[in-house]
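> model this:
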Amino acid sequence: MTPAIRAAALPGLLWAMAFDEKGCGRLLEPDEGLPDLDAFGSGFLWLHVDLKTANLAPLIDAGRVGPRALAEAVFRPDEHQRVTVEDGHVGGVVADLARPGAKPDEAGRLHFVMGPRSLVSGRRGPAESPDATRASAEKGQPIASPVLLLETMVGYVVASMAATGQRLSDEVDGIEDRVLDGRVRDDRRRLGPIRRSAVRLHRQLLGLAAVFRRLEEDDAAERLHGPTVATAARLAQRLDALDRDVNALAERARLLQEEVAARVAEESNRQLYVLSVLSALFLPPTFLTGLFGMNVKGLPFADDPRGFPFVIGLCLLSAATTYAIIRALGIRPPRG
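I've put the predicted structure just below:
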């Protein structure tokens, strides 16, 4: 018989939770021994570790984490999303969102090995789904199997991603309303981070959906318990639907960026037109005032008391002539 391993003897173990046959979870005390999963009975065990400080060698050597090669591959520092099936165990790395209070849109990774009566999960940074799942189990939510435990954790990830997508969609809706009303402000600057967040979310969803599609289609998965494949199919469909929404959001943000840029360019052209017309109108009067302001002999109207009104009249006439030429040439302000 494999000797009992106590929770306190595993460095980096964040918690150990035992679930009974009814799916009710109970946190194990540090000095309490981990249940022998090879013994007769029902229920399962959930271990969650901090992979930065954890030492899983005793569990791996004792065969508590599934096949050695699978466990060592899953818990290594590689953060690429993937899934592997071996000897009735499923190991993988999937996307998770950082705990609230971390950097916005920060991506995390959840490593796991799932067996018939156990789930060992780990993370290298603050992740949201394990903490949320633990809180739900402590409040009495029944979780009947490791498959449902994994589905619950991934469900929190999907819900967080969906909430992030909804928040981004609401921001895009507000910007779109202002653009349609012609009230373009600093929206182009706001659309950049929104589009960047949507693209990051799409990448996470794409990888996460691919993991569960591979699990659903893996030939080795046929030897697993039926609910595992069914769970993978449900999650893949849910992730695909959310990914389509996020893709549509990113495309809306891109089109709005182009429209806002066109509106800004149009407003700039209109302002340049006004400045150009003003410059053209003041150019002849400026020339005349400079001409009559030369300090030389022989200037006309120098001694005529009506010289100043005459020069003013010439300036106005030159500006009016310039304006008439502009209209005759068909130069018009840009239209919206």
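> From now on I want contacts and neighbour counts done on CA atoms only, so please keep to that.
Fine.
> Could I get the buried residue list for stretch 117-134?
For stretch 117-134, a neighbour-count test (16 or more other C-alpha atoms under 10 Å) marks 117-130, 132-134 as buried.
> Tell me the secondary structure of the residue of the chain most remote from its centre, please.
The C-alpha centroid of the chain is most remote from D303, which lies 78.0 Å away (C-alpha atoms, centre = their mean). D303 falls in the coil class when you classify it by DSSP: H, G, I helix; E, B strand; the rest coil.
> about what we covered before: in strands only, show me the buried residues of stretch 117-134.
Using DSSP state E, the subset of the buried residues of stretch 117-134 located in strands is S118, L119, V120, S121, G122, R123.
> For the residues you listed, which two are the farthest from each other?
Put simply, by C-alpha to C-alpha the two of those set farthest apart are S118 and R123, 17.0 Å from each other.
> re the thing from before, distance check, the residue farthest from the centre of the chain against P284.
When distance is defined by C-alpha to C-alpha, to the nearest Å, D303 is 23 Å away from P284.
> now do I194
Distance, I194 to P284, by C-alpha to C-alpha: 50 Å.
> all helices of the chain, in order?
57-61, 68-74, 129-138, 146-180, 187-217, 226-292, 307-328 (DSSP state H).
> Can you add distance to E32 and give the ones you listed back as TSV?
Listed next are those as TSV, based on distance: least, C-alpha to C-alpha, whole Å:
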stretch	distance to E32
helix 57-61	15
helix 68-74	24
helix 129-138	18
helix 146-180	21
helix 187-217	35
helix 226-292	30
helix 307-328	92
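> how about those helices, which one is nearest E29?
Proximity to E29 (C-alpha to C-alpha) singles out helix 129-138 among the helices of the chain, at 14.1 Å.
> any idea of the angle the closest one forms with strand 118-123?
In terms of direction (axes from the mean of the first three to the mean of the last three C-alpha atoms, to 10 degrees), helix 129-138 departs from strand 118-123 by 140 degrees.
> between helix 129-138 and helix 146-180, how big is the angle?
Inter-element angle recorded for helix 129-138 and helix 146-180: 120 degrees (by the same axes, to 10 degrees).
> and L168, how many residues sit next to it?
21 (other C-alpha atoms under 10 Å).
> How about the one 10 residues further on?
Neighbours of R178 under the rule other C-alpha under 10 Å: 14.
> and this one, so I can compare the two:
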Amino acid sequence: MDDLATDEAGGTDPLIFGRVLDGQGGARTIGRHEVDNWKPAYPGEVLWLHLRRHAPEVQPWLERDLGIPEPTAELLVSDSTRPRALREGNTIVATLRGINFHPDAEPEDMISLQLWSDGTRLITLRKMPMQTPRDVMGLLDRGRGPTDAGNAITAIVEQLTVRMNQSIVDMNSQIDQLEVMDVEEDYEEILPRITSIRRNCLALKRHMSPQHEALERISRDAPDWFEEHDRREIAESIDRLRRYLDDIDISKESAVVLQDELRARALASNEHATYMLTIVAGIFLPLGFLTGLMGINVGGMPGVDSSMGFWIVVGICAGVMSLQLFLFWRWKWL
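The predicted structure follows:
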């Protein structure tokens, strides 16, 4: 059943879906009433339960019916979502994070996925709906899914990692679009988008770096049921994640360069405007002094009784302005 549809239909049942892997790439559905006393019908069967982490019944069910120790159960349902992984005896316990592709969500709004497995049972828990478990479940339902618990973990990790790449590609596409936009006309639109890209890059780097460490821990410390080919698959996901981290650094630097260019152009534009205002003020300062001097209302002002006095003053002002413009040009101020 669709993960999101089950939430909309009613999100109180801890179980979202259950599958019993047949060891051949397929699986059968298992209901809540069959889970508690489940035992493999034949070697190779694996029980996978995908649960709602926030459901009230989930922690008691994990402890009482599924036999998970209380500290581990508390860890699986806690809101501590920093990626990490550890081994407890013959089990793997991990917290991983994936990109939130819901409408209006930012890449930095990542979704956590808690994971526990003892090789025979695999339990995944999430608070918000996410696509990755549904994708792996779809492969199982088509007979092309993982064959064991280790293979299922590597499939989940691979899907989480591949989906991160889409966000990086989207950010690079946005940067390419911003680079061809007219800075002068679209400055108010470009700057907030660059700020958003930088914030997303920082958030992805903050979440993906510890996830890289968690995957290395799984590859290094996993129990024996986590087979050699599973370790190779995890190693490939680690390499891919490392490349994505490098891509994030490149995207962040590209955004910084573009933002610096925008600020430099804006500063140059402001400086040019200030310079032109200074030139205009410099031209009209002596003219203002001259007209102010001629406008004082005291006796003895020359030209007061002459009909040509006004035009004489205008001519003097024009001459002073012409001399200023010539000098500014000569001094390369214009």
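> Translate the residue farthest from the centre of the first structure into the numbering of the second structure.
Counting by TM-score structural alignment, D303 of the first structure lines up with D305 in the second structure.
> What's the separation between that match and Q259 of the second structure?
If you measure D305 of the second structure against Q259 of the second structure using C-alpha to C-alpha, the figure is 64 Å.
> cool, K205 of the second structure as well?
Per C-alpha to C-alpha, K205 of the second structure is found 19 Å from Q259 of the second structure.
> do P210 of the second structure as well
P210 of the second structure sits at a distance of 28 Å from Q259 of the second structure (criterion: C-alpha to C-alpha).
> do E57 of the second structure as well
50 Å.
> now the ones in strands among the buried residues of stretch 117-134 of the first structure in TSV, with distance to R26 of the first structure?
Below are those laid out as TSV (distance: C-alpha to C-alpha, whole Å):
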residue	distance to R26 of the first structure
S118	14
L119	15
V120	16
S121	17
G122	19
R123	21
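> Tell me the one among these nearest to E106 of the first structure.
Using C-alpha to C-alpha, those come closest to E106 of the first structure at R123, 13.8 Å.
> so what corresponds to that closest one in the second structure?
In the second structure, R123 of the first structure lines up with R126, judged by TM-score structural alignment.
> What range does stretch 199-217 of the first structure cover in the second structure?
Residues 202-220 of the second structure are where stretch 199-217 of the first structure lands, counting by TM-score structural alignment.
> Average separation of that stretch from the aligned part of the first structure, please.
Per the superposition on the first structure, stretch 202-220 of the second structure and its aligned residues are separated by 1.5 Å on average (mean C-alpha distance after the TM-score superposition for the first structure).
> buried sites along that stretch?
Within stretch 202-220 of the second structure, the residues that qualify as buried are 202-205, 207-208, 210-212, 214-219, counting by 16+ other C-alpha under 10 Å.
> With stretch 246-257 of the second structure instead?
Buried residues in stretch 246-257 of the second structure, defined by neighbour count with 16+ other C-alpha under 10 Å: D247, I248, D249, S251, K252, S254, A255, V256.
> what's the spacing between the third one and S322 of the second structure?
Using C-alpha to C-alpha, one obtains 56 Å as the distance from D249 of the second structure to S322 of the second structure.
> same question, the fourth one
Here S251 of the second structure is placed at a distance of 53 Å from S322 of the second structure (C-alpha to C-alpha).
> what do you get for the second one?
I248 of the second structure is 58 Å from S322 of the second structure, where distance means C-alpha to C-alpha.
> Kindly report the same for the first one.
Computed as C-alpha to C-alpha, the D247 of the second structure to S322 of the second structure distance reads 59 Å.
> again with the fifth one
Here the criterion is C-alpha to C-alpha. By it, K252 of the second structure lies 52 Å from S322 of the second structure.
> Now E138 of the first structure: closest residue in space, sequence neighbours ignored.
Residue nearest to E138 of the first structure in three dimensions, not counting chain neighbours: G25, with 6.6 Å by C-alpha to C-alpha, 6 or more residues apart in numbering.
> Between E57 and Q259 of the second structure, which is the more surrounded one?
Summary of the neighbour comparison: E57 of the second structure and Q259, criterion other C-alpha under 10 Å, with Q259 having more neighbours (19 against 14).
> Tell me which residue of the first structure lines up with the more buried one.
Here Q259 of the second structure is matched to Q257 in the first structure, going by TM-score structural alignment.
> From G313 of the first structure, how far out is A107 of the first structure?
Distance of A107 of the first structure to G313 of the first structure, computed by C-alpha to C-alpha: 72 Å.
> ditto for L239 of the first structure
Where G313 of the first structure is concerned, L239 of the first structure sits at a distance of 76 Å (C-alpha to C-alpha).
> of the two, who's got more company?
Higher neighbour count among L239 of the first structure and G313: L239, with 23 against 13, using other C-alpha under 10 Å.
> Look up the closest residue to the more buried one, ignoring the ones flanking it.
Take L239 of the first structure and drop its neighbours on the chain: the residue closest to it by C-alpha to C-alpha, 6+ apart is A209, 5.5 Å away.
> list the contacts for that neighbour?
Going by C-alpha atoms under 8 Å, 6 or more residues apart in numbering, A209 of the first structure touches L235, A236, Q237, L239, D240.
> From Q81 of the first structure, how far out is it?
For A209 of the first structure, the distance to Q81 of the first structure - C-alpha to C-alpha - is 10 Å.
> same thing with R238 of the first structure?
Using C-alpha to C-alpha, one gets 18 Å for the distance from R238 of the first structure to Q81 of the first structure.
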